[in-house]
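In: model the structure of this input:
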Amino acid sequence: MDGRPGDFEPSALGTREHWDAAYECELQHFEDSGDAGEIWFGEESIRRLIGWLEKQKIPLDSCILDIGTGNGVLLVELAKSGYTDLVGIDYSPGAIQLSKKIMEKEGLPQVKLQVEDILNPSDELSGFHVCIDKGTFDAVSLNPENAAEKRKHYVKSVHRVLKSGGFFLITSCNWTREELLNEFGEGFLLLEELPTSVFCYGGKTGNNVTVLVFQKKI
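Out: Purely as a prediction, here's the structure:
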């Protein structure tokens, strides 16, 4: 997935059916082997995000939302780093079922996990100090049905669930800094771009990845 907005081809990676099937397989694999599965963009991506939170001295009791949590491994590492108010959402019930089993294995019952579509968030999903996205906006961008409109819904939803002054950290392999600025420019301020190297996504490796930190405008 290394195209640009004008070049995006609709893909199964942008459909719920794809992820439901994928997490059904991941869940079976976990039950058979205990392996949590793939870490999107690799372990380095998790260290990068947590490193930024720690550098900024984000309080450990800050409410943090992982958008498109998948297997929940990012939340596991956040919890191990001392963060106590963690929520993971995914529109695939299989992903939430898998992440719940992983939390049980890791002894982390305090992590909240729920089936939610970020494009249509429930009223209860609000008041977050930090929102994190590793690849979910990329998947939204590949939806075969009106992806441009879905991207607009995504931006509005993230803006709504964040507190004023809250932070949004996004990791993307489809979008450049300038393109993400264009997508999120209304309602968000760019704080910084984080340095990156090699990542792993969808079974492939590369270094064409952008990580930006935005802040919701007050």
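In: rest of the way, CA atoms for contacts and neighbours
Out: Noted.
In: residue ranges for the strands of this structure, please.
Out: For the chain, applying DSSP state E gives strands covering 63-67, 85-90, 112-115, 128-134, 162-172, 188-194, 199-201, 204-206, 210-216.
In: could you also give me the structure for this second sequence? I'd like to compare it with the first:
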Amino acid sequence: MAGARCPPEDVDLPHPARAPPAAAADLVSDDDRSVAADSWSIKSEYGSTLDDEQRQADVLSSCNFPAPSDCSSDKDEPDDNEVEPSMLGLQSYWDNAYAEDLANFHEHGHAGEVWFGMEVMDTVASWTKNLCTSMSQHDVGDDVPKDLSSWSVLDIGTGNGLLLQELARQGFSDLTGIDYSGGAMDLARSLATRNGFASINFVVDDILDTKLEPIERQFHLVMDKGTLDAIGLHPEGPVRR
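Out: Predicted coordinates:
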């Protein structure tokens, strides 16, 4: 789920020509709109091109942004470091994004985007493997598994689940991904089955209102690529964080 999607450098991306509704304009900066629109028009490494202008308008028009007074007290001092709310913090944005990706998968077999690019994903997976291997080889506690296949891993906001597939290639086998978008989980399961990783477990779950029972399921490693970013970009970001 959720961080800003970075477009390839060699793609000339148009800026949206359609202005957002007035209700969203006060809460979404020009830079945020540009990032969000670019994420729709990006041509992924799997060849998926998305209709940015219409999708952006649809998402914005469906947003019910609360008034600024709903997000913070009038007595609170403004935080100069606080980011502006963005559509990237809304579940409706990601539901629409993954609905499009799922349709592209069924029609063309496209996997969708590799979050932050293949090089970054490979680096994260390799670094994670090296970290866990090092901990397994040193006596850091009885709770640390002695081999990668015994590490239980939870990926929060897993999206299309491609990072978990890469971890599986690195030797991990007890892998679970959660995302609050049902479309994301449908896509992740389809991709994992197609690529030979049907054992990866994908669950629709909101980390802020999780239904995972800690007594029944515990994890040695919890990962997040951008869920905290999305939480912070919600109009109620400070409260949700």
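In: export the strands of structure 1 to JSON lines and tack on distance to residue 180 of structure 1 and mean neighbour count?
Out: As requested, the strands of structure 1 are exported to JSON lines (distance: least, Cα to Cα, whole Å; neighbours: other Cα atoms under 10 Å):
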{"stretch": "strand 63-67", "distance to residue 180 of structure 1": "17", "mean neighbour count": "24"}
{"stretch": "strand 85-90", "distance to residue 180 of structure 1": "22", "mean neighbour count": "22"}
{"stretch": "strand 112-115", "distance to residue 180 of structure 1": "26", "mean neighbour count": "18"}
{"stretch": "strand 128-134", "distance to residue 180 of structure 1": "13", "mean neighbour count": "22"}
{"stretch": "strand 162-172", "distance to residue 180 of structure 1": "9", "mean neighbour count": "22"}
{"stretch": "strand 188-194", "distance to residue 180 of structure 1": "10", "mean neighbour count": "16"}
{"stretch": "strand 199-201", "distance to residue 180 of structure 1": "19", "mean neighbour count": "17"}
{"stretch": "strand 204-206", "distance to residue 180 of structure 1": "19", "mean neighbour count": "11"}
{"stretch": "strand 210-216", "distance to residue 180 of structure 1": "8", "mean neighbour count": "21"}
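In: okay, the ones you listed in CSV with distance to residue 140 of structure 1 next?
Out: Formatted as CSV, the strands of structure 1 follow (distance: least, Cα to Cα, whole Å):
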stretch, distance to residue 140 of structure 1
strand 63-67, 12
strand 85-90, 12
strand 112-115, 16
strand 128-134, 11
strand 162-172, 11
strand 188-194, 19
strand 199-201, 15
strand 204-206, 19
strand 210-216, 16
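In: so which of these comes closest to residue 17 of structure 1?
Out: Ranking the strands of structure 1 by proximity to residue 17 of structure 1 (Cα to Cα) places strand 85-90 first, at 13.0 Å.
In: quick revisit: closest to residue 48 of structure 1 out of the strands of structure 1?
Out: Nearest to residue 48 of structure 1, of all those, is strand 188-194, at 7.8 Å by Cα to Cα.
In: so what's residue 102 of structure 1 up against?
Out: 36, 71, 72 (Cα atoms under 8 Å, 6 or more residues apart in numbering).
In: repeat that with 10 Å
Out: 27, 30-31, 34-36, 71-73, 76, 96, 108-109 (Cα atoms under 10 Å, 6 or more residues apart in numbering).
In: show me what it aligns to in structure 2.
Out: In structure 2, residue 102 of structure 1 lines up with residue 191, judged by TM-score structural alignment.
In: repeat for residue 147 of structure 1
Out: Match for residue 147 of structure 1 (TM-score structural alignment): residue 237.
In: now that match, nearest residue through space, not along the chain?
Out: Excluding its sequence neighbours, the residue lying closest to residue 237 of structure 2 (Cα to Cα, 6 or more residues apart in numbering) is residue 231, at 5.6 Å.
In: same deal with residue 14 of structure 1?
Out: residue 143 (3.9 Å).
In: tell me where structure 2 has helices.
Out: 22-25, 30-41, 52-61, 68-71, 91-108, 118-137, 162-170, 182-194, 227-233, 237-240 (DSSP state H).
In: from the contact counts, what lies against the second one?
Out: Translated: helix 30-41 of structure 2. Using 3 or more Cα pairs under 10 Å, 6 or more residues apart in numbering; DSSP states H and E, the elements in contact with helix 30-41 of structure 2 are helix 52-61, helix 91-108.
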